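Student: Let's see this in three dimensions:
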Amino acid sequence: MTPKPKDLLEQVKQIAYHAGEAIMQIYKKNDYDLYQKDDESPVTSADYAANEVLVEELKNLAPDIPIISEEMEKTPLVERQKWKRYWLLDPMDGTQEFVSRSGDFAVNIALIENHTPVLGVIYWPTKNTWYFATKGNGAYKQIKQTGNIVPIQVTSHSEKPELRIAVSRVQKSETIAKYLVAEQTHPKIALGSCSLKNCLIAEGNADFYLRIGPTGEWDTGASHCILREAGGEILDAEFNPITYNQRDTLENPDFIVMGDQNIEWQKVVKPHKTHRKLN
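Tutor: Prediction:
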């Protein structure tokens, strides 16, 4: 019988933790190999170590569920289209944060069913913290030391809210500013990896985030499930749904991460087309 996402959750959380421990062994020694991918993005031996843990343990947990990982050769769409469910992995989201030693990197595991994230687990190794959700069962945060599981949700706002924007530590302010409605200003909260910024919104500590530039579906899969269960959403830069496993490339368009769904977000963010080819 096919296991339900909620029945896999605790084991997936432990698998994410094990991958995080593999990263931390390297991070603490500050001794790693750094490479450059074909797209000029960085990858380290810590990314590969985490990927090895994730793939091995997920295959042991559910041998019949295929895997897409940022650090694996990609399966052609013609084959992927046959999959009703699969794991979508980013072994270490925030590689640049690992290199710069900010600590803002995370292990991402999503289970996708029929193009929709139905399980999301994110483990933040330097904070010993999980964020997790399964479809229809709410979103939660757990700190390893206490073991306490706390429900999380996006912040609800009044008619004229002061919206806090999560931003990258390295992205230039003017890159984001041109996509915001000009007469509005927003307090900025800087954090590293894409998925951790999304979790910041899911737990109510920021309100929105714009991602301008290339990301993969593995960057959003896990946090998308968590955000939805916390009351938020991710849409592309034209306010259309983000899709999974429906294009040759696994690259996302530019996207908007939104908290409170009662806000008229098109009065906050200017829609725009992604200026790159997404097939």
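Student: use CA for all of it now, contacts and neighbours both
Tutor: Noted.
Student: Roughly how far does Lys39 sit from Leu88?
Tutor: Rather than Lys, residue 39 is Asp. 20 Å (C-alpha to C-alpha, to the nearest Å).
Student: Who has more neighbours out of these two?
Tutor: Leu88 (26 against 7; other C-alpha atoms under 10 Å).
Student: ok, now which ones touch that one?
Tutor: The contact partners of Leu88, taken as C-alpha atoms under 8 Å, 6 or more residues apart in numbering, are Ile67, Ile68, Ser69, Ile109, Ala110, Leu111, Ile112, Glu217, Trp218, Gly221, Ala222.
Student: Report all helices and strands that the host helix or strand of Ile23 contacts.
Tutor: Ile23 belongs to helix 5-29 when assigned by DSSP states H and E. With contacts defined as 3 or more C-alpha pairs under 8 Å, 6 or more residues apart in numbering; DSSP states H and E, the packing partners of helix 5-29 are helix 45-61, strand 106-113, strand 116-124, strand 129-134.
Student: Proceed likewise with the subsequent sequence, for comparison:
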Amino acid sequence: MLRTFEQAALEAGRAIIEVFCNGCQVEMKADASPVTIADQEAERIILAHLERDFPEIPVIAEESVAAGKVPDVAGKPFFLVDPLDGTREFLDKRQEFTVNIAYVENGIPIAGIVYAPALGIAFSGERGSAEKLAIDENFAVVERKQIRVRKQPAESLALASFRHDSPETGLFLTRHAISKCSNIGSSLKFCLLAEGKADVYPRFTRTMEWDTAAGDAVLRAAGGSTVTMDGQPLIYGKTGAAADFDFANPNFVSWGGTAPVLEQA
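Tutor: Prediction:
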């Protein structure tokens, strides 16, 4: 499965970089988030790969959902796809945008890939094994390295969203005596935890499942964890909640290791 993910992500990344270099028009979706031809073309490429190799597995993909195409995934394994996570970074010519593909089984992200084409790196993980990949200018993998979360240090490094920080994040860091925090965009935050370069990522603003599933899969495969504020593992395939949108995440905290017992706000 990861082979298909890798091929799809690399091909999608090539299409994204072409648009990144040449520029494009921007449209706004109903939720006021931007979308470009790069998002749409990357999703088309990824869906073609998944439908070819796994035609029986439904796909929840960001742009398809925005267009009203939402297959029934209740009680089924399914894919989650964010073809271009960090569209605002992409438009601002920042390099932290990513391609994200994940496989979910019984509510758990089992396998995933996060590819940052402008940075020439990717992270993949599946069932207890995670890798960091180096990608060359021809969009080929030139190096693979096993990665693992680090032992929690005496002074933890936290990660926060570049664009979606919140007062709750500051309160969380204070309660847990964490003084060091770095801001970064997209799902790369999960990957920095997975490769042992940071320790915790609290998120108190809105995310959707396609934003987090691939990075979460990599993190869990590397020995990390993602939990809700009651200490339970973050699950996927959340639908039918009257108070929220389908596939919306609650607040969560990702850890580079086993999650400690969280203090409640």
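Student: what's the TM between chain one and chain two?
Tutor: Once the chains are laid over each other, their TM-score by TM-score structural alignment, normalised by the length of the second structure reads 0.88; 254 aligned residues with a C-alpha RMSD of 2.0 Å.
Student: hmm, back to that, including mean neighbour count and distance to Val181 of the first structure, could the helices and strands packed on helix 5-29 of the first structure go into JSON lines?
Tutor: Shown next, in JSON lines, are those (neighbours: other C-alpha atoms under 10 Å; distance: least, C-alpha to C-alpha, whole Å):
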{"stretch": "helix 45-61", "mean neighbour count": "19", "distance to Val181 of the first structure": "37"}
{"stretch": "strand 106-113", "mean neighbour count": "27", "distance to Val181 of the first structure": "31"}
{"stretch": "strand 116-124", "mean neighbour count": "27", "distance to Val181 of the first structure": "30"}
{"stretch": "strand 129-134", "mean neighbour count": "26", "distance to Val181 of the first structure": "31"}
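Student: after superposition, how close is stretch 42-50 of the second structure to the first structure?
Tutor: For stretch 42-50 of the second structure, the mean deviation from the first structure after alignment is 1.1 Å (mean C-alpha distance after the TM-score superposition for the first structure).
Student: and the residue mapped onto Tyr17 of the first structure from the second structure, how many neighbours does it have?
Tutor: Matched to the second structure by TM-score structural alignment, Tyr17 of the first structure sits across from Leu10. By other C-alpha under 10 Å, 24 other residues sit near Leu10 of the second structure.
Student: Equivalent analysis for Gly231 of the first structure, please.
Tutor: By the criterion of other C-alpha under 10 Å, Gly231 of the first structure has 22 neighbours.
Student: For it, which residues are in contact?
Tutor: Taking C-alpha under 8 Å, 6+ apart, we find Gly231 of the first structure in contact with Gln153, Val154, Ala202, Gly259, Asp260, Gln261.
Student: hang on, the earlier thing: make TSV from the helices and strands packed on helix 5-29 of the first structure and add distance to Tyr27 of the first structure to it.
Tutor: Below are these laid out as TSV (distance: least, C-alpha to C-alpha, whole Å):
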stretch	distance to Tyr27 of the first structure
helix 45-61	8
strand 106-113	13
strand 116-124	13
strand 129-134	17
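Student: closest to Ala237 of the first structure out of these?
Tutor: Closest of those to Ala237 of the first structure is strand 116-124, at 18.8 Å (criterion: C-alpha to C-alpha).
Student: Can you check which part of the second structure that closest one sits on?
Tutor: Using TM-score structural alignment, strand 116-124 of the first structure lines up with residues 108-116 of the second structure.
Student: mean shift between the matching stretch and the first structure?
Tutor: In the superposition with the first structure, the average deviation recorded for stretch 108-116 of the second structure is 1.1 Å (mean C-alpha distance after the TM-score superposition for the first structure).
Student: Not counting its own residues, what contacts that stretch?
Tutor: With contact meaning C-alpha under 8 Å, 6+ apart, stretch 108-116 of the second structure is reached by 2, 5-6, 9-10, 13, 95-104, 121-127, 187-188, 191, 213-218, 221, 234-236.
Student: show me where the first structure has strands.
Tutor: Per DSSP state E, the first structure carries strands over the ranges 34-36, 42-44, 67-69, 85-93, 106-113, 116-124, 129-134, 139-143, 149-152, 165-167, 188-190, 208-211, 233-236, 255-258.
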